[in-house]
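J.: sequence first, predicted coordinates after that:
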Amino acid sequence: MKTLIIGPSWVGDMMMSQSLYRTLKAENPAVEIDVMAPAWCRPLLARMPEVSKALPMPLGHGALAIGERRQLGKQLRQEQYQQAIVLPNSFKSALVPFFARIPIRTGWRGEMRYGLLNDLRVLNKAAFPLMVQRYVALAYSKQRISCAEDIPQPILWPQLHVSQTEIDTTTAEFSLNNNRPVIGFCPGAEFGPAKRWPHYHYATLANSLIQQGFQIVLFGSEKDREAGEEIVHALPAELQPHCHNLAGSTKLDQAVILIAACHAIVSNDSGLMHIAAALNRPLVALYGPSSPDFTPPLTHDAKVIRLITGYHKVRKGDAQQGYHQSLIDIQPEQVLAELQLLLTSKESR
């Protein structure tokens, strides 16, 4: 079967969607999977062996552009897809498979997509509490899967692979000191500082780790660079050379390789957190208003730290500099203790 996936538009969601691709391949090894997603996704999709082709979605995240989507669909008719699976819940995301006249068009009901999808699923959120469960359920018929407990276990979690040659080349390119093991920090997060652990806590943790013989690498996009600089400059001057702010300086694929080179990762709830999980890096994941009950890191080598319960739709924190109090209250000493336990467990294997 030749299958088109309309993929998500966020890093974390794209990583979790790999569980669907792995499940489709496990159920039918002959399936050919193409994924249509924003062009920036290509470095991730290229590391997913289940994906045959990454098709760029040229339209922006918020653009309806019905005419352009109709043209995209017409162009895809020659591919003769037998099924499309639409992962985003928006109306517009279901248009291309409809215009492509793909016979089976599967997805959750979302924004009133009757007719656009003809294999329509009605989501009971309580029955599928995790996003990854909602993705994987679409690999099966709706008669077979009515709740998360019906999904064959274990769910195939995302897995990215990086070679040692890639690690050696890329760490040399960024002049990382081979004499000090690397701990990666991912201090950014979408929607601003409300989902970020405070930079001064990251700096305190970096201080302790550098004094223990580690070097710190800060990952993120260009918009996270300022937060990285705040961490570096909060360190004593003599320790700053051991803290490298690469936010905005790496392409996505370079960041994936460098995260694979890390002995461990400390991260906010972010897309890079899900990449670290897929690379099986020991991971301390810090949550505030967003909830690990919906999008936890999918790895056995993670420790989630969160001091509140429930989901809080917060775009700006309630404390100084826009941080959320629940993240301010997570102390560096607690994070360091959990990180050391993860590293000790890794070394004992």
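T.: Perfect, I can see it now.
J.: make it CA atoms for all contacts and neighbour counts henceforth
T.: Noted.
J.: quick one, strands of the stretch 51-200 of the chain?
T.: 51-56, 83-86, 104-108, 119-121, 182-186 (DSSP state E, counting those that start in this stretch).
J.: gap between the third one and the chain center?
T.: Using C-alpha atoms, centre = their mean, to the nearest Å, the distance from the centre of strand 104-108 to the centre of the chain it belongs to is 23 Å.
J.: looking at the strands of the stretch 51-200 of the chain, which is buried most?
T.: strand 182-186 (a mean of 26; mean count of other C-alpha atoms under 10 Å).
J.: which other helices and strands does it contact?
T.: strand 215-218, strand 264-268 (3 or more C-alpha pairs under 8 Å, 6 or more residues apart in numbering; DSSP states H and E).
J.: which of these sits closest to residue 302?
T.: Nearest to residue 302, of all these, is strand 264-268, at 9.3 Å by C-alpha to C-alpha.
J.: between the closest one and strand 182-186, how many degrees?
T.: On the basis of axes from the mean of the first three to the mean of the last three C-alpha atoms, to 10 degrees, strand 264-268 is oriented at 10 degrees to strand 182-186.
J.: quick revisit: nearest to residue 303, out of the helices and strands packed on strand 182-186?
T.: Nearest to residue 303, of those and by C-alpha to C-alpha, is strand 264-268 at 9.7 Å.
J.: tell me the helix or strand right after the closest one.
T.: Downstream of strand 264-268, the next assigned helix or strand under DSSP states H and E is helix 271-278.
J.: this is the comparison structure:
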Amino acid sequence: MIDIDPQEIRRILVREVSWVGDAILTLPALEALDRLFPQAEITVLANGWVSGLFAGHPAVDAIIAYRTEDLHRGIRGRVRLARELSSDGFDLAVVFPNSLDAALIPWLARIPRRVGYPTDGRRFLLTHPVPLQTAPAGRHQVERSLDIVRALGGDGGPSLRLPVTPEARESGERLLRDHGVDPADPCVALNPGSIYGSAKRWPVERFAAVADGLVDQRGARILLIGSAGERPILEQVAAGMRRPAVNLGGRTDLSALVGLLERVRLLLANDTGAMHIAAAIGTPVLAVFGPTDAEATGPLGGGARIVREPVPCSPCLLRECPIDHRCMTRVTVDRVLHAALEVLDTNRGSRPPTRSRGSPARGSSAAFLDRDGTIIEDLGYLGDPAKIRFIPGAVEALRALLRAGFRLVLVTNQAGVARGLISEADVRRVNDGLAALLAEAGIPLDGIYVCPHHPEYGPPEYRRDCDCRKPKPGMIQQAVRDLGLEPARSVVIGDHVSDAALARAFPGMRGIMLRTGHGAEQWQKIQNGELARPEHVADDLRAAVEWFLAQAGGRDVVGSHPA
């Protein structure tokens, strides 16, 4: 580990990468850096076209635009920038890009500590080079920048979080209003281009066919997005459609793009920067992959899904295909349309549903609840809603939470999807059935969040070390953003130690494990010293809620006793 005393670091300069998608993948490293140096001010130096991504991010205190097209062009421009930086008193420079130029600026600015990979012949420009290790197969690119911060003593996982500023939200809404898109329209965005090269592009006529299918079968309003240079591709998609589409090519700056992507129900894209933006703000993504490595550069987040056709020559990482583009042409319209419909339908249950009990103020308290073994009997990988059986006392417990003012959010791992034992549609049917049964009992759910992944099993779109699989906090983080919740006044309850452990990621949150479901086995392992004891262990959901409400000062009693 690099020996740098955090107490000596007051100002940090972070040299950012130049591509939008790559910049998104450095966000976990920025958050880890902020945790490692909580007293330091972090300034990001980024090219103008990506600098807007960092506006409003809680880990970033200031942004400097690296204007290589005018102010910082050439040697004189770089010297000018270095002089400006040298007067700002930076104690540490963290260099994420691998280029010589990226390390040159901090060196010219005489920043005393300069950390980064010794690539591109720049070892002499760094005071603290980080050894570059060969990445094992399946390791995601997000880990590259995280490893730099880990070398400094930081920690953190690949959990993406891109806050949407009010300005970005207003820019996106204004753009849609100007193009006649109603706020109630169920919008789906298509991003069929790719600056990287034609090899990454799924055929435009197939994008058009899928778009028509989404209009016909789900009444979607199709938005075509891309840069000004990609507008001809968008025009080809629009011309190939039977239904009208809104062509926004070249009309979205970065702020408007972020706001627009927050608004849509699905982004269908190639491997692009927009794909990573959408995943980072929690918008469901369906990405078509061909020549690039889905395991290394695929979208992160619980709502992301990949469609690809395994062929021997993929991933080749080529910009242009020298043969027949089989990795893309073998991905059929029916396959992508089916996946898009499934994501849209699953998303109905995994995003905040329309509520009939008003719109609580932001900062509401919530109960984050596991499903199987907590609310309903654990029957294995459940795919049939007719088999739902409530655990005795669970409905009364949920009603008590509701009366006490807590919003109810389901967070459930469903690795049976990755294992091929059930489908996402099966999960949606069970969740919809559960929500309907609870609604009949006067207990509305505010949101249902599902992780279908597994780190070791399934095809690439499901076999991933994601940020949403409990005990990682991705699902709760997404719910907090979607619903405006206050974690410090909330509780998480489930039948695994990993459920209760989720609370550790959120200061002030309470964590409770139940002895129902898998809880009996988990409790035995706790007794044997194999697992750490959670904050509290209760016999069932009813007992857990009674204990929690007593701790929180609630007055509801649900007729049981905590363990």
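T.: Nice, thanks for sending it over. Treat the numbers as computed from the prediction; the structure is a model and nothing was measured.
J.: between the strands of the stretch 51-200 of structure 1, which one is nearest to residue 15 of structure 1?
T.: Across the strands of the stretch 51-200 of structure 1, the minimum distance to residue 15 of structure 1, taken as C-alpha to C-alpha, is reached by strand 51-56, at 12.6 Å.
J.: output the contacting helices and strands for that closest one.
T.: Secondary elements touching strand 51-56 of structure 1 (3+ C-alpha pairs under 8 Å, 6+ apart): strand 32-37, helix 42-45.
J.: among those, which is the most enclosed?
T.: For these, the highest mean count by mean count of other C-alpha under 10 Å goes to strand 32-37, at a mean of 21.
J.: superposed on structure 2, what's the mean shift for that strand?
T.: Comparison of strand 32-37 of structure 1 with structure 2 after fitting gives an average deviation of 1.0 Å (mean C-alpha distance after the TM-score superposition for structure 1).
J.: does anything pack onto that strand? Which helices or strands?
T.: Counting contacts by 3+ C-alpha pairs under 8 Å, 6+ apart, strand 32-37 of structure 1 is packed against strand 2-6, strand 51-56.
J.: quick one: residues contacting the equivalent of residue 291 of structure 2 over in structure 1.
T.: By TM-score structural alignment, residue 291 of structure 2 lines up with residue 289 in structure 1. When contacts are counted by C-alpha atoms under 8 Å, 6 or more residues apart in numbering, residue 289 of structure 1 touches 194-195, 308, 310-314, 324, 326.
J.: nearest to residue 93 of structure 1 among those residues?
T.: Closest to residue 93 of structure 1 out of the contacts of residue 289 of structure 1 is residue 313 (24.1 Å), distances taken as C-alpha to C-alpha.
J.: from residue 296 of structure 2, how far out is the counterpart of the closest one in structure 2?
T.: Here residue 313 of structure 1 is matched to residue 317 in structure 2, going by TM-score structural alignment. Distance of residue 317 of structure 2 to residue 296 of structure 2, computed by C-alpha to C-alpha, to the nearest Å: 11 Å.
J.: residue 483 of structure 2 now?
T.: 31 Å.
J.: what does residue 227 of structure 2 give?
T.: Counting by C-alpha to C-alpha - residue 227 of structure 2 and residue 296 of structure 2 are separated by 24 Å.
J.: and the two? Which one has more around it.
T.: Shown here are residue 227 of structure 2 and residue 296; by other C-alpha atoms under 10 Å, residue 227 has more neighbours (18 against 15).
J.: ok, and the closest non-adjacent residue to residue 1 of structure 1?
T.: Once flanking residues are discounted, residue 1 of structure 1 sits nearest to residue 31: 4.8 Å by C-alpha to C-alpha, 6 or more residues apart in numbering.
J.: what's near enough to touch the corresponding residue of structure 2 for the one you found?
T.: Matched to structure 2 by TM-score structural alignment, residue 31 of structure 1 sits across from residue 40. Counting by C-alpha under 8 Å, 6+ apart, residue 40 of structure 2 touches 9-12, 34.
J.: look up how far residue 19 of structure 2 lies from residue 40 of structure 2.
T.: Using C-alpha to C-alpha, one gets 26 Å for the distance from residue 40 of structure 2 to residue 19 of structure 2.
J.: stretch 12-24 of structure 1 vs structure 2, average distance?
T.: Counting by mean C-alpha distance after the TM-score superposition for structure 1, stretch 12-24 of structure 1 comes out at 1.2 Å.
J.: how about residue 253 of structure 1: what's its closest non-neighbour residue?
T.: Spatially, and ignoring its direct neighbours in sequence, residue 253 of structure 1 is nearest to residue 43 (5.4 Å; C-alpha to C-alpha, 6+ apart).
J.: what lines up with the one you found in structure 2?
T.: Using TM-score structural alignment, residue 43 of structure 1 pairs with residue 52 in structure 2.
J.: work out for me the element the match of residue 313 of structure 1 sits within.
T.: Per DSSP H and E, there is no helix or strand for residue 317 of structure 2.
J.: hang on, isn't it packed against residue 292?
T.: Yes. At 5.1 Å, residue 317 of structure 2 counts as touching residue 292 under the criterion of C-alpha atoms under 8 Å.
J.: looking at the two, which one has more neighbours?
T.: The residue with more neighbours, out of residue 317 of structure 2 and residue 292, is residue 292; 19 against 15, by other C-alpha under 10 Å.
J.: so stretch 546-554 of structure 2 matches what in structure 1?
T.: Under TM-score structural alignment, there's no match for stretch 546-554 of structure 2.
J.: list the buried residues of that stretch.
T.: Neighbour-count burial for stretch 546-554 of structure 2, with 16 or more other C-alpha atoms under 10 Å as criterion, is recorded at 546-549, 554.
J.: please compute how far it lies from its chain's middle.
T.: Worked out by C-alpha atoms, centre = their mean, stretch 546-554 of structure 2 lies 32 Å from the chain centre.
J.: residues near the residue nearest to residue 290 of structure 1 when sequence neighbours are not counted, how many?
T.: Excluding the flanking residues, the one nearest residue 290 of structure 1 by C-alpha to C-alpha, 6+ apart is residue 311, at 5.7 Å. Applying other C-alpha under 10 Å, we find 13 residues neighbouring residue 311 of structure 1.
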